[in-house]
Structure formats: structure tokens, C-alpha cells
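J.: What shape does this take:
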Amino acid sequence: MDPVVDLVLRRHGFTSLNPVQSAAAEYVLSGKNVVVSSPTASGKTVVAEMAVLRALKQGKKAVYTCPLRALASEHYAEFKRLYPEYRTALSVGDFDSADAWAKDYDVIFTTYEKLDSILRHGAPWLSDVGVVVVDEVHEIDSERGPTIEVILTRFLLRGSVQIVALSATIPNAHELAQWLRAELVVSEWRPVKLREGVLHRKTVLFSDGSVAEIKGSSDDDLVAFVEDTLERNKQLLVFTMTRKNAESVARRLRPVVSRYVRSRSALRRVSEKILRALESPTSQCRELASCVADGVAFHHAGLVSRQRELVEGAFRKGEILVVVATPTLAAGVNLPAFRVLVHSVKRYGGYGYEAIPVREYKQMAGRAGRPRYDDHGEAVILARDEGQVQELFEHYVMGEPENVYSRLGTETALRFHTLALTATAPSVSQDLLQRFFSNTFYAVQYGDVGTVLQRVEGVVAWLEENGFVKVDSKVVATDLGKRTAQLYIDPFTAKSFVDYIKKPRFGEIAFLYTLVDTVELRPYPSVSRGEEPQLWQLAEEFRDEIPVDFHSWEFDDYLFLNKWKLTLILHAWVNEVHEDDILKQYDVSPGILRAYVTNAEWLAYALGELSKLLEEKRVWRYADIMAKRIHFGVKEELLDLVQLKGVGRVRARKLYNAGVRNLHDLKGADPALLAEVVGPKTAKELLRQVGRRITGPEEERMRSAALRDQTTLDMFTE
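T.: Predicted coordinates for the structure are as follows:
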């Protein structure tokens, strides 16, 4: 037996490889490129492990890349647990870094964009990489597809790096294999048999022709299906298409699920942790905590990552019985359940409701059945009426997933990645550009790359016109072009920033609108009809500060109100408006707010870096302050205090209002006063951070002050 296979089996406690793993092992262990297309939970990760371990035994590094931070973190933790003898790293953060520290590690887990960023920075340790594993490679058909395609084309042209691409079941996996010059492993094998069907009037029509009666007491199909599942002592995942639906379905199921809860004390503990995930909980936090206490949770991008982790952990332990989620969960972390119920297969797409792709349904259905616990899993679609049953059955249950297609041909993708290609080489010839694009997935699918090369010519002309490259016989990136590529922003965004830097406006609104008016902050929040009058009224009030003339007859930005709404959201955030008030006023939940804040902070940093390059120090200083304010969500006066560990925007404001306005004030503060404001434990920690020792009498006064404060609070709440 191959020593790599032997090691994998021993660490997992397996006696043999499964059919998918066996089919791939020969190719992986001989160093060939491999594409594996198989269902969810079919053991593709073990194939990746074999490839990684082979590279490590040859003295090479391994890179494992996937779409989500959460997924990268999950794979990182699992590999570290199984193979502690290897130095394993997680690289998902700062895009403006080559992560030089990674040279000391054997395996690096990362996201697509972070790996692309590392390639742009020309990290020297990349020359030591022997294998790159690309998980969820079918995402090549998504908005992020061009990044996957460019990463893989770069490694393909290196020739010395083994490529292992893992995909969900797709009909044209052979095209991916042809592109990557790879062996193809296609399998329908699953460790747990999957039964798919359609539910209507408490009856499920399954794909094997069988019919099952749902035994729940309710006449409502959804409620009855939940009751039937919980009566069997099993768990359920419900998929809905929107965050609001996920929350409303979870609320609706609370009284039903509550009857089946086995461990209320464990759920109370999870519920309390969910409330503590934010410094000051919002109504959404309280709603989730209440649901979790009754054994049901909603799970979507509007939760902060800590809350999602708590829900996932409690579901895995069997404490939470039902999770109502949006489809992002199906594409993310490994969270199987005996049953999956797809509540709806239609989603609003801007021009009305449209059916979701079969591939997306199959991804959700693939979460049904827990290996080692269930002998089969059940995935069921809820039909709204009799007429839908056959339609859903034929299209989704019996349907084939769609082909995946290259998205590299769009102007945005070409602009972004062509600049990166020119910025990572001393110069780029027309022949080199042709060679690169001739080796893309686009070239395999469409044959003639002439069309895309014509577009590249247009993109290069635009880049030259705007100062990102110089063109002679070859294309050479300017300092502006190189820095833009390293900062991982669209050249169009960089041009907008350069325009701002040359004619700066230092007000918060003008600065924030400049950040918002970029591709990086899309998709923008939606604007309802009811919101429009107030948004226009506020636009009039801030008219002199908004850096666009929205009254001009030439003004044709139909997304202006969406951009303006996001500008106001960020403005509220940096001015310390409570997250719950932001949620109520703008309908933006903490998780979504965090995503906007993270991207806006990055853009503020990028604008600052470009102003530094252009030697505009005043703009750089302002951008630096704004980046910090966006990060912490505070006014400038609190920036000193929020640098302290354990001090967020709420606690910093309390300290400031109590007269502790900076680190100097903190060092000389009365410990008893601090204990009243933030509690004795936090007060001691803050004083320790500024090097202040506390005497015995001071500690006694701190305890007394905290006790006095609690007594006063009790009087008001009795």
C-alpha cells in the first residue's frame, strides 16, 4: 500500500478508500492533474489530502484554496487536527501583502481572492509550491469565476505544479479536465443514499417511484414535515431564498420545535453567547437568541460570523434541531442533516422572480444524510399547489445540473486581470498575452480567442490612456498600475480615486460616497418605494457635500439612491449610531453591515495608499483616519481608546464621557471610576495594558464601586 494512502486511512480511521477516492488515488499519487466531479459528501477532501501529503513528502509546499473564509477555516482546522506534524497556516486577510511569513509553513489554506493577491505580490515562496487544490471549482461559472480561471491558468503555465480541482456534479466536467490537461474522475457515489422528492398535501413523491405519507399532526405541509422529522429523532435543514423568509419561517416553527427540545440548558448557553457576539445586541440578535432557545435557528449572511459558528456548532451537537438557511449555507461549511426541505425554488432577480438553477438545488439536496449516522438522507421540495408537483419533480428532482461556462470575457474581468498580468512581469508582449488567454477555460470553450484578445486590446488602450500602463512594443505597468494591482482594486476604482486625490473634498459624505461609487461595494442595498422620499430629502440637505450633481439633466446614474443609501449607512456607522438603529432605519443587518464596513475600510486604505504614491500627504492622512474610523465605527476622538483590547465603540464612548479621553487619561484614572464605567475585571485589564499597577486598597474600592453600581441598577429594574 502506498505510504500516503496508509497515512490517510490511519488518521481517518478508515479501512479502505471509497470508490471516488480509489478512482482518483492513482492519478493523484502519480502527480497528474486531476478533476474530480462528484456529489457533496463523497469524500473529495480525502483526495485533496492525498495530493497535499504527496507534495509534502517531496519537500514541496501545498496550497488549498476555496470560495469562503469559513470553508478555508474549516479545512484548515481539520487538516491541522489530522496531521499535526505539518506546519499549517490560514491566509485569508490583508490583500496588500505577499504573506512572506508563509515561507515557514508547509500547507497554506486560503480563499481564491487571497491567493490571486499573493500571486500579484509575487511571493517568493510560491516557487516552492508542488500542488494547488481548488475546491468548488464549479464556482468558475459565478461572479468570482474569472479569479479562479486566472489563478489556474497561471499555475497551468508554470507546468511544475500539480493541479487538483474538486467540483460538484456537473455535465461538462470533461471541459474542465481538457483545459487543465487533467485526468477526469466522475462519480455519482455517495456514502449515504439520497432520496429526492416533492411534498404536497402531506405526501412525498420520491424519485424511486415510492410515495410516503407525512405523519405530522398539522395540516400545514411545512409544519407537518418538521413534526414528522422530529418525531423520528432526526434533524432538518430548511432552505429559503431570502434572509427575511429564513427569519419568518424560523419564527413560525418555534412553538413546534420547542416541544421536541432535549437540552434546554445547552440551548440557553448558546443563546446567551449569540447575544454577546456583538458589543451591544440588535433586535436581530435577540430574535435569533429567542429562536435558538426553542431549538430552531435562522442562518444567513446577515448574522455576524461568530453567530453563524455558534448555530453551526449547536446543530452539529444535536442541540439545535432545525436550521432555516439561505442557499449560501449549502455552498459553505459542512453541515449535513437527515432531511433537507427546499421551501422555495424562486428568487427575485431584479426583473421579477426567476427559478434557481438545478445545480443550486442539487447543492442544497446534497446536504441530506449524515455519514455514519443515517442509512439514507431525504431532500424534498415544497410544492405550493398540485400543478407544481410534476413540474418540480421533472425539472429539479430528475433534472441534470447546468453546464459551467467561463466568465472571463467580460470587460470588468479583463480590465482587472489584464492589469494584474502586466503588473507582475517587467513587461508583457502581445505574444505573451495571446499565450496566456489561449490557455484559459474561455479558450477551451469558445475556441477562437480572437474576440477576447480584441477586448484586451481595448482594455490596454484604456489602461494606457489613464496612466496604468505604457505601451511601446510591449506593455509595461506604471507605478500607479503596479500599486493598483497590488491593492486588489479595479482600475476603474483606482481612476476614480486618483480623480478624488487631485481634487479632494475632506467632508465625511464626499469621502464615503467616493468609496461607495465603486464596483467593490456592489451589490448595493436595495431601496424600497417607501424609502425614496426620505433619501431624496436627505440628498437635498447634503447636496453641497455629495460629489456628483444629481440635478444635472446629464445625470443618468439609476443606482444613485442605492449608493446614497449605503453612504448614509456608513456615515451612521462612523458617527457611532447604534447597530440596532442602523438595522431599523436602513434594514441592514449586522452581518451585511460588517461586510460593507470591511470592504469600505479596504477601499479607504487603498485610496490612502494611492495618495501616498502621488505624494498627496494631506489626503493620505485623512484617508488613514477615515479607514480607522470605518474599522471601529467611531468618531475621530475615540480612535485612541478603541486601540485597547476589549474596548469597542460602545465602551470607548462610555469611557470618553466619563472623562477618560485617551491613554494618558486612562493611566491616571481613578480605578473606582473605571470599575463603575466598565466593571472591575475590564478596568483591571485596561490599566494593565497601560502599565498601571493596582494597589490592594484600590482593588477594594473598585469592587465596592462595582457593587454600588449594580445595587443602583437593581433599584431601577425591580
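
J.: CA only for contacts and neighbour counts going forward, please
T.: Fine.

J.: gap between the closest residue to Asn599 other than its chain neighbours and Ala600?
T.: Distance criterion CA to CA, 6 or more residues apart in numbering; nearest residue to Asn599, sequence neighbours excluded, is Leu521 at 6.6 Å. Shown here: Leu521 relative to Ala600, a distance of 7 Å by CA to CA, to the nearest Å.

J.: Could you tell me which residues touch both of these two?
T.: Both Leu521 and Ala600 are contacted by Leu515, under the criterion CA atoms under 8 Å, 6 or more residues apart in numbering.

J.: the more surrounded of those two?
T.: Legend: neighbour count by other CA atoms under 10 Å for Leu521 and Ala600, higher for Ala600 (23 against 19).

J.: Confirm for me that the more buried one is in contact with Thr514.
T.: No: the criterion here is CA atoms under 8 Å, and Ala600 misses it with Thr514 at 10.1 Å.

J.: ok, now how distant is the residue nearest to Asn599 from Leu335?
T.: On the measure of CA to CA, Leu521 and Leu335 end up 29 Å apart.

J.: ok, now Thr169?
T.: For Thr169, the distance to Leu335 - CA to CA - is 19 Å.

J.: Could you tell me which residues make contact with Leu419?
T.: Applying CA under 8 Å, 6+ apart, the residues near Leu419 are 463, 468, 477, 481, 485, 491.

J.: How about Ser258?
T.: By CA under 8 Å, 6+ apart, Ser258 lies in contact with 294-296.

J.: what does Ala413 give?
T.: Contacts of Ala413 by CA under 8 Å, 6+ apart are 146, 407.

J.: where's it, which helix or strand?
T.: Secondary structure assigned from DSSP states H and E places Ala413 in helix 411-423.

J.: now the other sequence, so there's something to compare against:
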Amino acid sequence: SINSINKHHSIIVSAPTGSGKTLVADYVIDKAINDGKKVIYTAPIKALSNQKYKDFLKQYGCEKVGLLTGDEVINPDADVLVMTTEIYRNWAITNSIKDLYYVIFDEIHYINDIERGSVWEESIIFSPNSVRFICLSATIPNVDEFASWIEKIKDHKVDRVKHDNRIVPLEVSFYDEELGITTLEKIREYANIPSYYKLYNLKEKNKIPFPNHLHLAELVKCPCLFFCFSRKVCEKNALELSKKFKKTDPEIQKFVSKKLRDGYDLSKFKSARLLREILPKGIAFHHAGLLPKLKEIVEELFAQGKIKYLYATETFAVGINMPAKTVCFEGLRKFNGVTFSSITSKEFFQMAGRAGRRGIDKKGYVIPMINRKEFSYSNIKNLTSKDTEPLKSKFKLSISAVLNLINQHSQKEIDIILENSFYTFQKKENFEVIKRRFHNLIKKLNKIGYIENNKLTDKGYFASKLFVDEIVLTEIFGTELWRNMDQYMIILAISSLIYEPRRGSKIFGKRFTSTEKGLIHNLKPILESKVENIKILAPLIFSIFEKQDFFEVCKASNFDEGDLIRLISQIMDRMNQLFNSVEDKTLKERLESSHDMLRMLIEEVS
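T.: Next up is the predicted model:
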């Protein structure tokens, strides 16, 4: 990898967790700083961006490092910039990248993500040809295909660094409620015995005892990372296990109490009180619904080896370098928003890869719990034997991409760019699909007045600086519609566009005054079905103005605190995008003051 960087080549590093991939990123950053060049490090999630920013601050100092996420901008002219991949994509599309040496894509396998995968592809396609890439992932089965694509469209050498052997090998076993920790073959053997159900007086298959995490916890070697695919299950299981322990660690107790009282009193939150109860016993939970400061407490104690059992959702496996001796799985199926389905081999090995601590463990233990009711030997065998899932294009042509293509390129250049997608590279006939989508979007944008005579109109230019909900935001804020909207109405309108309720989420109270009625009347043709969110969200958004205290605002709904912070952060992100699009001074002031109010609300608990 170092030789490749010295030759100014791009590199794709496919190597297991703990094998030193981050050293490649560290080397290129050191080299860039010494040579006075710029490097961008991108991460798939904000939490990982924040963690990397803190790491780089310690290494290089605050003058050299900057952070850009949807709701936060720190030192944007720094030599080393940490940002979410979406921010980098936005820069690339608008041709805002100058004098960049390397861009590092951590967790490049996110290109497979159905919702967001296109962001990684667009980031590579729209990057200037002078930029070089470092793509990092634990496993890329089709690394040669991916490298060949980049070589073809960027006309420079892409080196492959592929390493399949783990420094700490994994031992995969399975937990069955009757057999204990065993092999998959042994479970199949027992599941196929005809007299089995008679022997245990089980008339139906679904009467077989469900595997119990408490029984497995007694058998595993610690520290143990226990993946669950539900936040509630994480908390419930951690609390159940804590009841089995009486001894507490006074040092942890003291550490947690101090952290909870440091600044904003976090002990007011139920999740904080629950953690305060179980952490001294060496047990914890970690998920995206927690306050950032609570996640930091858990991560710090886990890194110190003070936590023996950590129940976590899969977000813990993204980038955060916190291995354990044993990784357990509550199951191998998760809810995808519609139904329950099996996790992929890539997801399994992303989580399983956290087993085994380099320099400490001779092997890492991986133990999924098996529910015989859903047992399928071949499916589980395929899933847990090897990561066979290749990188596959999820390319979607966004409206902002189309508008920027029209604004910056000739038709001939546009055809070349569209042909450069990984989607087309993987299957030549896909080019016609992309061209069709492009021309359909052009027709739509012509019809609604964003393009005229193959050039952007004022509305088209406004929308070209937005990267999500481009048309809706333009129709509200790129016209005169916003003039009758105060801060409350602006935040309510933007939040209504973003809000996607989780199962069981509730907002308490009602607020339906002439303000909300007027907003619904004005925005119904634009927001369409989303206009109903105005009525739903009004009590919550109004409480932000009325209370201006995060704990008090939380009382307006049953949202997890982390989800409320995420909603507010997304509103702030849209405001940042709008701020860069609008020219009207009054609107800029309203957006800026609204953004500042939201920032102060979540700053004290983030």
C-alpha cells in the first residue's frame, strides 16, 4: 500500500478487521501533511466521522483537521477533512473539489446499500481525474472488477491489496437450547431425528424451547459482544443479565456518575438511569437511539475492558474499532421495515469480524443462537462460511446530478459520464436504462420549469445546489412561498418532509391552530401525502420553541433520544443546503437563526 501511495496510485484494500487497514489511511495523511497537500477522509455514518475527527485531532492538532457533517462545520479549510460520504459526493457533483491529493473511502462496501449505495458511486464518478482513491473494506470478493472499473473511468492505475487471512482466526460455533454450544451439523442431525418431538412431548415444531441468551452468556468467554437486531431487545437482555449479578465495581460506579453529571444532567433520561444501574456490573447496551454522550461512556468503558457483556445493534460494527473475545448473535434474521429476512453474508462477517483481539486472543469466537423453528442448514451454512456477496451497483441518477450535468457539461460529455457508472460496467445493457432515466428526468424538469432550452432556469440553478428533496425544497424556498413563514413554520415544513415514523412512535398532545392550517393549505400541492406530518409533528416542533430544553422537548414524544437528535440534525442539514442556495438576505437570516437554535438545543447532550 505504501509503495502504491508513493507512486500516486489509487488502492483498494480488502482485508479483515484488525489487519491494519487504518495504517494505510494514516500513512497517506502523514505524507499529505508533510507535503502540504489535502486529504479527505469519508465515513458512512456521522458517529464514525466524529470518532475519526477526534482521533485525527489527537494525532495532528486542531489546525490541521476539520469536520463536515450535515449539521456541523469545523475548520473547513484544513489539510485533513473528515466528512460523511454524502458531503463529499455533494462537493464532487458541484465541481467544488480543488487541489485534493487523496480521498479515503472507509467501509467502501456501503456501495451495496440499497438506499445510499449510489452516493459512493457518484462520489467516484464525479471526482476530478487528478484525485486518487483509497477504498477500505473488510471483504470485497470482486475486488478486481471494482478496481478495473475505476481504472477505466479515471485512467490511472488502481492497485489491489487483498488479504484473506485474519491475524486472529475465527472459530464459528452455534448455540442450540438443548445441545448448548455445538456445530451446525450436530443441530441438523438432532433436528432430523423423527422421534425427537415425541421424546420431548413436543406436538408441534414451534413448541421447541427458544434459545435463551442468559444460558449462552454463562458459557461464553468474555468480553462478549452480543448483537441483537432490536434496540428494545438490547436493553431488555442487558437488564435481564444484570439481575444475575450482585457484585458491582465502585470505580465504574464513580466514573459513570461523574460523566452523567458533567455538564447537562443526563441522569434525567431513563436510558441513562438504566445504564447507571447495570454498567457497574460490567454489562451494557449500545444502539442508535442512545444519546451520543451515553454511547461515548459505553465505548470508553468497553475499550478499557471494564464491560464483560455488551448487547448492541449492528451499528456498533460500523467502523468503531472495539473488538471482543466472543461475538454472539441473537439470531440471523432481522426486520427490514416490511418483513423479517436473513442478514447477508457481508453483514454477518462485518459483525463477526469484531471477535478476536489482536495481541491478546489466539482466536476469536463467533456464536449465533439457532432457533430450530426457523432452521435451514444450507442457508445458515452459506451465510456463515464465507462472505460471498460482491460489490454491486445501486446507481440512481439523482435530480441534483442531472441538473449539475446540464449546467457543467455538453451532451457528449454527459453520455460519457453516464456510461462511466459501475452499473453500466457490470452490465453493458444497463447503459440504456440509465439513458432512459436521464431523458425522463430532463422531460420532467423541462415541464416544471427547471430547464429551458437545455439551460437551467433560476429554479433549476437553486435546486442544483440541493442534494435531497430538491424539487420540494425549491418550490417552497426558491419561490416567494416562504415569505409568510416564521422560524417555527420553516422548521415544521422541513421536518414534515423528513419525518419517517418508527414502529410504535408517538407524539403527544395536539396543536392545530390557524398557523398549522394555513401551512397545510399552502404546502399541500407541494408536500402531497407528507403534508399530514405537519399536523403530527406540530406539538413536538412547537415544544422546541416553547421549552428550548432537550429533556423537556423529549417529553413531547416517545422517541428515543438518539432518534430525536437525528431528526433535528437532518433538519439542520437541509437548512445548511438551503443557506448555500438562497440569495435573499431575510431568508438567510431566518435559516441561520433557526439553525443556531436547533444546534444549541442538541449541543448540550451530544
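
J.: Quick TM-score on the pair, please.
T.: With the length set by TM-score structural alignment, normalised by the length of structure 2, the two chains reach a TM-score of 0.82; 574 aligned residues with a CA RMSD of 3.8 Å.

J.: before we move on, back to that, distance from the helix holding Ala413 of structure 1 to the middle of the chain?
T.: Helix 411-423 of structure 1 sits 23 Å away from the centroid of its parent chain (CA atoms, centre = their mean, to the nearest Å).

J.: cool, and stretch 241-258 of structure 1?
T.: That offset, for stretch 241-258 of structure 1, works out to 23 Å (CA atoms, centre = their mean).

J.: One more: stretch 531-539 of structure 1?
T.: 31 Å.

J.: and if you look at stretch 477-485 of structure 1?
T.: 27 Å.

J.: A helix includes Tyr101 of structure 2, no?
T.: No: read with DSSP: H, G, I helix; E, B strand; the rest coil, Tyr101 of structure 2 is strand and lies in no helix.

J.: got the contact list for the aligned partner of it in structure 1?
T.: Aligning on TM-score structural alignment places Tyr101 of structure 2 opposite Gly130 in structure 1. Each residue near Gly130 of structure 1 by CA under 8 Å, 6+ apart is listed here: 55, 60-62, 160-162.

J.: Please report how far Gly263 of structure 2 lies from Val605 of structure 2.
T.: 9 Å.

J.: What segments of the stretch 301-450 of structure 2 are helices?
T.: Assigned by DSSP state H, counting those that start in this stretch, the helices in the stretch 301-450 of structure 2 fall at 345-352, 377-385, 399-408, 411-419, 422-426, 430-447.

J.: how about these, which one is nearest Glu218 of structure 2?
T.: With CA to CA as the measure, helix 345-352 is the member of these nearest Glu218 of structure 2 (19.6 Å).

J.: Mind jotting down where the helices sit in the stretch 51-200 of structure 1?
T.: According to DSSP H, counting those that start in this stretch, the helices that the stretch 51-200 of structure 1 contains are 69-82, 112-120, 145-158, 173-179.

J.: circling back: could you dump the contacts of Ser258 of structure 1 to CSV with neighbour count?
T.: Output for the contacts of Ser258 of structure 1, formatted as CSV (neighbours: other CA atoms under 10 Å):
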residue, neighbour count
Asp294, 27
Gly295, 32
Val296, 31
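
J.: Okay, buried residues for stretch 71-85 of structure 2 please.
T.: If you call a residue buried by 16 or more other CA atoms under 10 Å, then stretch 71-85 of structure 2 has these buried ones: 71, 78-85.

J.: If you tally nearby residues, what's the number for whatever residue of structure 1 lines up with Leu225 of structure 2?
T.: Alignment note: Leu225 of structure 2 maps to Leu237 in structure 1; criterion TM-score structural alignment. Close neighbours of Leu237 of structure 1, defined as other CA under 10 Å, add up to 29.

J.: now the helices: where do they sit in the stretch 501-606 of structure 2?
T.: So, for the stretch 501-606 of structure 2 - with DSSP H, counting those that start in this stretch - the helices run 514-527, 532-547, 550-554, 561-581, 585-603.

J.: gap between the fourth one and the chain center?
T.: Read it as helix 561-581 of structure 2. Distance, centroid of helix 561-581 of structure 2 to centroid of chain: 15 Å (CA atoms, centre = their mean).

J.: tell me the angle that helix makes with helix 585-603.
T.: Angle of helix 561-581 of structure 2 versus helix 585-603, following axes from the mean of the first three to the mean of the last three CA atoms, to 10 degrees, is 160 degrees.

J.: ok, now the first one?
T.: Inter-element angle recorded for helix 514-527 of structure 2 and helix 585-603: 100 degrees (by the same axes, to 10 degrees).

J.: ditto for the second one
T.: Comparing the axes of helix 532-547 of structure 2 and helix 585-603 via the same axes, to 10 degrees yields an angle of 70 degrees.

J.: buried sites along helix 532-547 of structure 2?
T.: 533-544.

J.: what do you get for the first one?
T.: Taking 16+ other CA under 10 Å as the basis for neighbour counts, the residues of helix 514-527 of structure 2 that come out buried are 516, 519-520, 523, 526-527.

J.: For the residues you listed, which two are the farthest from each other?
T.: So, the buried residues of helix 514-527 of structure 2 by CA to CA: farthest apart are Glu516 and Ile526, at 15.3 Å.

J.: picking up where we left off before, next, format the helices of the stretch 501-606 of structure 2 as JSON lines and append distance to Asn379 of structure 2.
T.: Below are those laid out as JSON lines (distance: least, CA to CA, whole Å):
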{"stretch": "helix 514-527", "distance to Asn379 of structure 2": "43"}
{"stretch": "helix 532-547", "distance to Asn379 of structure 2": "41"}
{"stretch": "helix 550-554", "distance to Asn379 of structure 2": "42"}
{"stretch": "helix 561-581", "distance to Asn379 of structure 2": "34"}
{"stretch": "helix 585-603", "distance to Asn379 of structure 2": "44"}
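
J.: Indicate which one of the ones you listed is closest to Asn165 of structure 2.
T.: helix 561-581 (36.8 Å).

J.: Pull out the buried positions in that closest one.
T.: So, applying 16+ other CA under 10 Å, buried residues of helix 561-581 of structure 2: 561-562, 564-566, 568-579, 581.

J.: coming back round to it: of Gly263 and Val605 of structure 2, who's got more company?
T.: The neighbour count for Gly263 of structure 2 versus Val605, taken as other CA under 10 Å, is higher for Val605 (19 against 10).
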